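J.: sharing a model that was predicted from the sequence below.
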Amino acid sequence: IFKNTYPGDFNFKDPSYSQDYNWNMSGGNDKGSYYTSLGYNYSQGLPVSSYYKRYSITANGDYKIKPWLTSFSNFNFTRANWQSMPPSQTSEANYFSRILTVPPTVRYVNEHDGSYRLGNNYSDGNQAYQPDKFFRLNQTDKFTMNQTLKIDFAKNINLKLSGNWYYSEGFYEAFNKDFRENPTKINTTRNSSGEFGRTIDQTYNAIFNYDTQINDHYLSVMLGSEYYDTYSYGIYAAGSGAPTDDFRDLGLTSSEENKRSIDSYHTKQRILSFFGRTNYNWQEKYLLSLVLRHDGYSRLVNNRWGTFPGISAGWVFSKESFMREFDDIISFGKLRTSYGLNGNVSGIGAYELQGSYVASTKYNGLATFVLGSVPNPDLRWEKTRTFEVGLDLSYLNNRYSTNFTFYDRLTSDKFATLSLPCSSGISGIRTNNGEFRNRGVEIELSAIPIQNSNWYWNIGANISYNKNTVVSLPYNGLPLNRQGGFQVYSGKDETDLIWVGGYQEGKEPGVLYAFKAEGIYKDESEIPDDMIVKRHSFQGATTRPSYGKNNWANMSEQEKINSGGFPIQPGDVKWKDVNGDNIIDDFDLVKVGNTTPHWFGGFNTTVTWKKLSLYCAFDYAFDFWVMDYRLPWILGNMQGTYNMTTDVRKTWTPENPKAKYPAYVWADQLGKGNYRNSTLFSYRGDYLSLRQVSLSYSLPRELINKAFIEKLDLSITGQNLGYITAAKTVATPERGGIQDATYTLPRTVIFGLNITF
């Protein structure tokens, strides 16, 4: 009667294919050289109708105009067209979950003629049904040009004058024809929009270099200045109600009120910088470097300029005479340390600091404006002070090496948007928000165990540890100058509460809290006599309370009706009662763990035998947690028209009392909330990823020289090949935190051919 349908067959291109072609040519003589390349890339996306296409041209050249004057020129052009998702979609979360959970009995094909059917509706149904109804054009053209003149005043004195120009424009057009919204309704709004944007960046710099060596002393000096200017402008217009599908012109949309909209923008910013660096060494044993920058940023009002110094020193102790007897063991040894200050102004909006106005509702038929953001002329540069100390060692003629680094980074005046009271009419304001510290260690290892005429084997590995801590926050009168957060029971007694989450001095941000699931009630004998699970808000709804045996039995029928609650039953989650008051409420959340890895790194190896080479790369992270947001949404049947995953077989039933998950019911967010955010769906994010495996072979020259080919390499590469992780239900463990359905990293196989003439 029914024929199973797998929606992925209609909504995904699996496998999806990519093509990448590059042609380049180079040459030169004693006066100059050139390099040109042409590139073409076409990549299919996993969602049906998604793609990315790119054309690129690159031309570089240098020419010695005079013995003392050399010109360096670079030009690059790239055109890109793309569609990231089917036009009927507004979010990756819906596409990679809801669209796959339609009932398997859905019919996407008319059996009598093979034509496609829509299914449930245009957003959750068959995305291959009517792609011609949605016109989309996304295109960017980007030009990058660089011209540098190097003037050699003497062998050790030169001046570089450079100009960099970046021009980018984007055009985006969309038009919806009449399309079927669901099996019984046609959408005739004919929405249309067009957008054009242009950005022009200019960077000019002058850099003076001088170096000299007197006996065992070496000195180099660099002085420079840079001017950066960027200007962006664009226009956007939209309308609806066009009379026909045949024309997508915005001018043909309806002129009725609220049918059209238009907007434009103009933004500009400038940075002026002065900088210098001095390097000194004696016998290449004792090293010293001094740097200084002075930057001014146009969007900052009263604190426009920032000064950022730095110093580093090193001691190559392997060059000392007392190390001569260890030369066979220690090939190179260096102690190093550095201290410096860096500035950051990225992310400041065009109108954040001087304030802005936005359009509001009409008054007496006239346009009105209201305050959109309040000015903050006193915003300062965000500054990061970094201290490092390290040890670099190489052994056995540099075949083995180890590098150790300890760092301490203190970011002060950190940018943050602070929420304002609703009465202000403004949601928030960008401000400098205290000090944050990142402290950690980095260790790098490399080895060449085998190296001879036929075999070469190289191994590399690194591991890093980092911890982030809030050092100080602006005074606000609250304990630890807390910003945001919520209260939970400490567990010391029934009433003791502590603040967690948000930002607090001395605490680590990004800690995940959730209800702790201590199991599933298997049968009536496990249900407590006295227990109340209070209402809890999640998934945009509020659950109903649940009551233990005695609590429920002691309630009158009217009290039961008024409470809107249920008795605790087999198949419900056994929640941890942190303070032991026999009440489960929002204060019973427990600390799960940090959402950012403390430990991370990778390792790789290359094995070469004659012309054949194998490369493998792994990366890993551990000591962090992720929470799956989408699986409980599905198992909780929170939008009840969708199908289940096979995990529903692991839910509680009388025949499966030792189930992993609670009972499967309709709309859990309106019921007992067994599928709320909890440790039941929290996993250690620790993972080991096989990130890349590549096998390449260079054909012998005697086979290819007859075809006037100098070199021919064949390769096959696999990327994102798999994980070892406990977080198997999330899209990708690298992202950490609470994860919804999203675009996963694609498993990719690349075939390569590289020919050199």
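T.: The structure has been received and is ready for your questions.

J.: could you use CA atoms for every contact and neighbour count after this?
T.: Noted.

J.: tell me which stretches of the stretch 101-250 of the chain form strands.
T.: Here the stretch 101-250 of the chain has its strands, by DSSP state E, counting those that start in this stretch, at 134-154, 157-176, 179-182, 185-187, 192-214, 217-239.

J.: who are the packing partners of the third one?
T.: So that's strand 179-182. Applying 3 or more Cα pairs under 8 Å, 6 or more residues apart in numbering; DSSP states H and E, we find strand 179-182 packed against strand 185-187.

J.: which residues does the strand it packs on contact?
T.: D178, F179, R180, E181 (Cα atoms under 8 Å, 6 or more residues apart in numbering).

J.: tell me who's in contact with the third one.
T.: Neighbouring residues of R180 by Cα under 8 Å, 6+ apart: L118, N121, Y122, I186, N187.

J.: mark which of the residues you listed are buried, thanks.
T.: Using 16 or more other Cα atoms under 10 Å as the burial test, the contacts of R180 include L118, Y122 as buried.

J.: distance to S360 for the contacts of R180 - can I get that in TSV?
T.: Putting the contacts of R180 into TSV (distance: Cα to Cα, whole Å) gives the following:
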residue	distance to S360
L118	40
N121	35
Y122	33
I186	33
N187	29
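
J.: quick one: residues contacting G241.
T.: Contacts of G241 (Cα under 8 Å, 6+ apart): T188, T189, R190, N191, T253, S254, K259.

J.: measure the third one to F247 for me?
T.: As judged by Cα to Cα, to the nearest Å, R190 and F247 stand 10 Å apart.

J.: the two: which is more packed in?
T.: The residue with more neighbours, out of R190 and F247, is R190; 22 against 13, by other Cα atoms under 10 Å.

J.: and S356, how many residues sit next to it?
T.: Neighbours around S356, by other Cα under 10 Å: 15.

J.: go on, the one 10 residues further on?
T.: Burial of L366 is recorded as 7 neighbouring residues (other Cα under 10 Å).

J.: one more: L478?
T.: Around L478 there are 9 residues (other Cα under 10 Å).

J.: which of the contacts of G241 lies closest to Y489?
T.: N191 (51.8 Å; Cα to Cα).

J.: structure two is appended below for comparative analysis:
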Amino acid sequence: MRKLIVLSLSLLLGGSMTAAAQQVLKGTVKDSLTKQPVPGATVKVVGSNKGATTNAAGEFELNVPANAQLQISSMGFENVIVKAALISTGPVLLKIQAVDLSSAVVVGYGTQKRATVTNAISTVSSSSLTPEKNIVSDAAKALQGRVAGVYVASTGGTPGATPNIQIRGAQSVSAAGTNPLIVIDGLIVEGNTVNLNTINPQDIESMEVLKDAASAAIYGARGSGGVIIITTKKGKTNSKPAFSLNAYTGVNNVPTSRRMLNTEEYTSAFNDARNNRLADIDKRLKDPTTPANEITQLNNEINNLKSQIAGLNMANRSTDWIDRIKNKNAPINNIQASMSGGSEKSSYYMSLGRYAEEMVWGSGNYERYTAKLDITQTVNNWLKLNGGLSINQSVLKNLSNPIATAFQARPDTPDEPVRNADGSLGYYIGMQQHPLGVMQDNKNRNKVFSYIGRLTADISFTKDLQFRSSFNASKYNSLSRDFYSPLTYLGTSSKGSTKTSGQDNFNFTFDNYFTYTKRVNKLGINAVAGYTYYSTELNAIGYDLNGYPVVDGITGAGAGSAYGSVGAIANYNIYNKELSDAFFARTGFDWEGKYLLNASLRRDGSSKLLADNRYSWFPSISGGWDIAKENFLYGNKLISQLKLRSSYGMSGNIRPLGYWDAQNLLLATSYNGLSALQINSIIGNPNIRWERTRQVDAGIDATMFGNRLTIVLDYYNKTTDGLMSSNQVSWVYGAASTPDNIGNIRNKGVDLEMGLSSKAGRKFSWKVSTNMNINKNEIISLKDSLTNYGTFVFGGPQSKAKVGQSVGSVLVYESQGVDPQTGDMIYTDRNKDGLWNTNDMITVPIAMPKFTGGTTLTFGYKGFTLDALFTYVVGNKVYDYYEQTLRSYDRDFYGAMPNMFDVVTKRWRKPGDVTDVPRAITGKHGAGQTADWNYRPSTQFIYNASYFRLRNVNLSYAVPATLISKAKINSARIYVAAQNLFTITKYIGFDPEAASNSGVVSTNVPNPQSAVIGIDVSF
């Protein structure tokens, strides 16, 4: 891909040059090996924009000065510069480009030549982060489908939402412990601080993904989830000022939707539910064993049901309230301008960006502004300084969750009008509310301001010994305010209210380390040793105020007297601080570039832990053998690289642990008017320690067939012990739980990355890159007291951790389908006691996929380039809480039977019907005679969420240099791009990707479908 971009850019270079003498030069370009013509090669006059392109016979013609020099380049070949006078002596021969093993790979606290890397490290370059390749506002989403072993799951289509990232599976039962460590230009990013949403993807130069423990161990206690190192763009010395502008505009839409029942279908379901209940009551009344008090209750229920049927007078209209909250063709816009350059001793890079989009669900919008400045100055022959500052400000205005709002409006039956006769929106009593009215009158505004700053000094003591001192700091400030109108349910009882919350987070990293590089004959040495200090500080505040009038937006509390006095009803104030430090060292040896050995050691400490467990050691070792450099393979034309490597390392995790969880805290309170102390709801555990992840990795890197085929294959086995979570304790202690190290998890699997490209020098070029990860996640031990622990989703399944199964499991009843005779669900009575309770529930793993991957296809012809990225996830499931909540035929606390998805049109209707959708019924029913029998948490709501998705597709055209050179434009590219064009899946819901960490789909906002047109110009 990089070669194709170089070719496309070079085709754009042209223009006029002035000289005293001009001549028409004719020449031919050929392959040095095959002596065949090289069509499409770029011939450029050095120091000028003037150039030409070879034809199918490899020939070119160009008007040049007599003393000119020509640079000739073509994808897959090495560049060559020749004097114009030599062109007439014979064809110019281009050599096949060798694999660039001398390029540097960013690793922890330094760089390393790719040829000597013995760890599992993948790189995503800036070319994959351009809008032409990815229509994303978040750099994390740009990783989707591009790196083997990296699973990026979008949490929904809300702008600014941070996706979940897992590298080689989940190594913790805590959601906070599964994400990788993010390092941006040396700054550690985690917790309530700067995230990838605050970084403009177009300001990123590269992202290195450290997947094995040997590469991540240098980050010690924070590296167990893997590490993503982000290097932002910098200027280059000895370069003229270069300007670039990239802008696009387009629209977002909802790719798929679920249909709700229309009026006729709703009426049928409503009446069926009550008639079926009346039939059940009739059987019960005819049963001579029915108690007298129950007969009285049943007779009262009969009268109520008959009045409901008689009172159902549906109007001749059908309103789909889910459809009504869609914002079709929601605008999306992005613009990025940058400037870079440098002199002999200094360089600079600066950029400004704006990204904006409207939500496709609801009426919200998201807007982000970014600015970046980076300056490097060589002071003298031993000191170089670098400073950088990145600023971000974003504002999200929307209803907190538009999908939830539509469901809260579910008593708005399909016969309800969108507007009243006078054009106004309807409002209803109590919780019955108009979804569009809620979105119009309730307001939400979340504003974020953040920055990342860096000051670095590089000191060269000798040619081999350098010292770096780097201070990195970040600030993250957010303020969220929700306004609930008194015309809507959430604001009725409070006569209008606001909920305000804010946080201010400051963290910094102070790194000081030496780097030593030396080659003694055949032995190469690379060593790093240093000390790092890290601090993170959080202040958070929140309060609620009542008594607000109806306002258009969010204002102060000054006019609240219309509905009563304004007063605070709840508030909180939080302060947390963590300090950590570490000593680290890494050394690497290579012999002739064939035999490789690397080792690292880090001693990490954190203020979260008490003295006895505060510090821990994290070692690693790795080795490699490049067989292609052995004499028996050296110089062969088939294999360019064949490196075997293996590693072992240990890394840690402390993120699941609260700031004060290791300590016993007492809260100030009062009792009978006297001051007192109260035990906290969580008992501190002074013995808790780090989570530790040990990982073994074995891999192979191969490049063959003239560098056209690349293969990277890894096998890994990593085990995490000391999982951090809450352990339930007896209430006699005055608290519900205590943090503890509860068990072990194992992830083992295979990563595969492959690339294959066409032969160089062809008019039509192509490249295929594919990657795949197969991972098995398993909980291998838990404390006995945690056999049945978990947290409930309100009304839904219980999250569950169980030995022998994966993280992200749920506790549900096992459904055996619908009884063809009764129409009710059949559940397995596992203990055969005739009762259906929690003793009959089973644990079902749903969240962890069996394998994931992606494939990128690139085709080039003349100035056109077509790229397509396909991603797939196989083997995961989702629990559809949407479906469960809309299966009740009872009048719920909203005051009416909810509308439902159209799947209930396939429901059981008469004895003998074979279907997987139970009958419509209200009241007690089924074998368990409970009101929720047919829609209790069970396997009937678990769906296969495997999918194959066209993630990105784009078509670009490089404008010929002859058309733009007079305008002093170096290059111009026009592109059209689309995202999420289609998805192949068996899942019947909105989006198989938009699920929570636990695999439960609640009111998650589906991902949008995007289409844009843009231009990329450089001057």
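T.: Alright, I've got the coordinates. The structure presented is a predicted model; accordingly, all values stated were derived computationally and were not measured.

J.: pipe the contacts of strand 185-187 of the first structure into a markdown table and attach distance to N432 of the first structure per row.
T.: As requested, the contacts of strand 185-187 of the first structure are exported to a markdown table (distance: Cα to Cα, whole Å):
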| residue | distance to N432 of the first structure |
| --- | --- |
| D178 | 50 |
| F179 | 49 |
| R180 | 50 |
| E181 | 48 |
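
J.: what's the nearest residue to the equivalent of H434 of the second structure over in the first structure if we skip its chain neighbours?
T.: Under the alignment by TM-score structural alignment, H434 of the second structure pairs with G125 in the first structure. Leaving out its chain neighbours, the residue that sits closest to G125 of the first structure by Cα to Cα, 6 or more residues apart in numbering is G119, at 4.8 Å.

J.: just I295 of the second structure next, same as before
T.: L285 (6.5 Å).

J.: related to what we said a few turns ago, checking the contacts of G241 of the first structure against the second structure: which ones persist?
T.: When you map these onto the second structure and apply both residues aligned by TM-score structural alignment, their matches' Cα atoms under 8 Å, the shared contacts are T188, T189, R190, N191, T253, S254.

J.: which residue is the nearest non-sequential neighbour of the second one?
T.: Put plainly, it is T189 of the first structure. Nearest non-adjacent residue to T189 of the first structure (Cα to Cα, 6+ apart): G241, at 5.2 Å.

J.: repeat that for the first one.
T.: Distances taken as Cα to Cα, 6+ apart place D178 nearest to T188 of the first structure, at 4.7 Å, with adjacent residues excluded.

J.: residues in contact with the one you found?
T.: K133, I186, N187, T188, T189, R190, D245.

J.: which one of the residues you listed is nearest to I348 of the first structure?
T.: Taking the contacts of D178 of the first structure together and measuring to I348 of the first structure by Cα to Cα, the closest member is R190, at 36.6 Å.

J.: in the second structure, which helix is the longest?
T.: helix 263-286 (DSSP state H).

J.: next secondary structure after it?
T.: Remark: after helix 263-286 of the second structure, the chain's next helix or strand is helix 292-310, criterion DSSP states H and E.

J.: whereabouts in the first structure does that next one align?
T.: Using TM-score structural alignment, helix 292-310 of the second structure finds no match anywhere in the first structure.

J.: the following helix or strand past that helix vs the first structure, average distance?
T.: Of the helices and strands lying after helix 292-310 of the second structure in sequence (DSSP H and E), the nearest is helix 321-324. With mean Cα distance after the TM-score superposition for the first structure, helix 321-324 of the second structure departs from the first structure by a mean of 4.2 Å once superposed.

J.: the helix or strand that helix 321-324 of the second structure is followed by vs the first structure, mean deviation?
T.: Downstream of helix 321-324 of the second structure, the first helix or strand assigned by DSSP H and E is strand 330-342. Its matched residues in the first structure lie on average 1.4 Å from strand 330-342 of the second structure after superposition (mean Cα distance after the TM-score superposition for the first structure).

J.: and strand 330-342 of the second structure, which stretch of the first structure?
T.: Counting by TM-score structural alignment, strand 330-342 of the second structure sits on residues 16-28 of the first structure.

J.: roughly how far is the matching stretch from the heart of the chain?
T.: In terms of Cα atoms, centre = their mean, to the nearest Å, the centre of stretch 16-28 of the first structure is set 28 Å apart from its chain centre.

J.: how about stretch 248-258 of the first structure?
T.: 38 Å.

J.: in it, what counts as buried?
T.: R248, L250, T253, S254.

J.: same check on stretch 96-115 of the first structure?
T.: Those would be 96-104, 106-109, for stretch 96-115 of the first structure by 16+ other Cα under 10 Å.

J.: same question for stretch 181-191 of the first structure.
T.: E181, N182, T188, T189, R190, N191.

J.: check the burial of N293 of the second structure by counting its neighbours.
T.: 8.

J.: re the thing from before, separation between the residue nearest to G125 of the first structure and K611 of the first structure?
T.: 54 Å.

J.: more neighbours: which of the two?
T.: Counted by other Cα under 10 Å, G119 of the first structure and K611 do not tie: G119 has more neighbours, with 20 against 13.

J.: OK, contacts around that one?
T.: V106, R107, Y108, G125, N126, N182, P183.

J.: which position in the second structure pairs with the third one?
T.: Under the alignment (TM-score structural alignment), Y108 of the first structure maps onto V418 of the second structure.

J.: contacts only, for the closest residue to that match other than its chain neighbours.
T.: Among residues not flanking V418 of the second structure along the chain, L425 sits closest, at 6.7 Å (Cα to Cα, 6+ apart). L425 of the second structure is in contact with V418, R419, H434, L436, G437, counting by Cα under 8 Å, 6+ apart.

J.: just put the residues you listed in CSV and tack on distance to L396 of the second structure.
T.: Shown next, in CSV, are the contacts of L425 of the second structure (distance: Cα to Cα, whole Å):
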residue, distance to L396 of the second structure
V418, 27
R419, 28
H434, 23
L436, 19
G437, 20
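
J.: which one of these is nearest F584 of the second structure?
T.: Distances from F584 of the second structure to these, taken by Cα to Cα, are shortest for L436, at 57.1 Å.

J.: what is the burial count for the residue mapped onto A727 of the first structure from the second structure?
T.: Alignment note (TM-score structural alignment): A727 of the first structure maps to Y987 of the second structure. The local packing of Y987 of the second structure (other Cα under 10 Å) involves 17 other residues.
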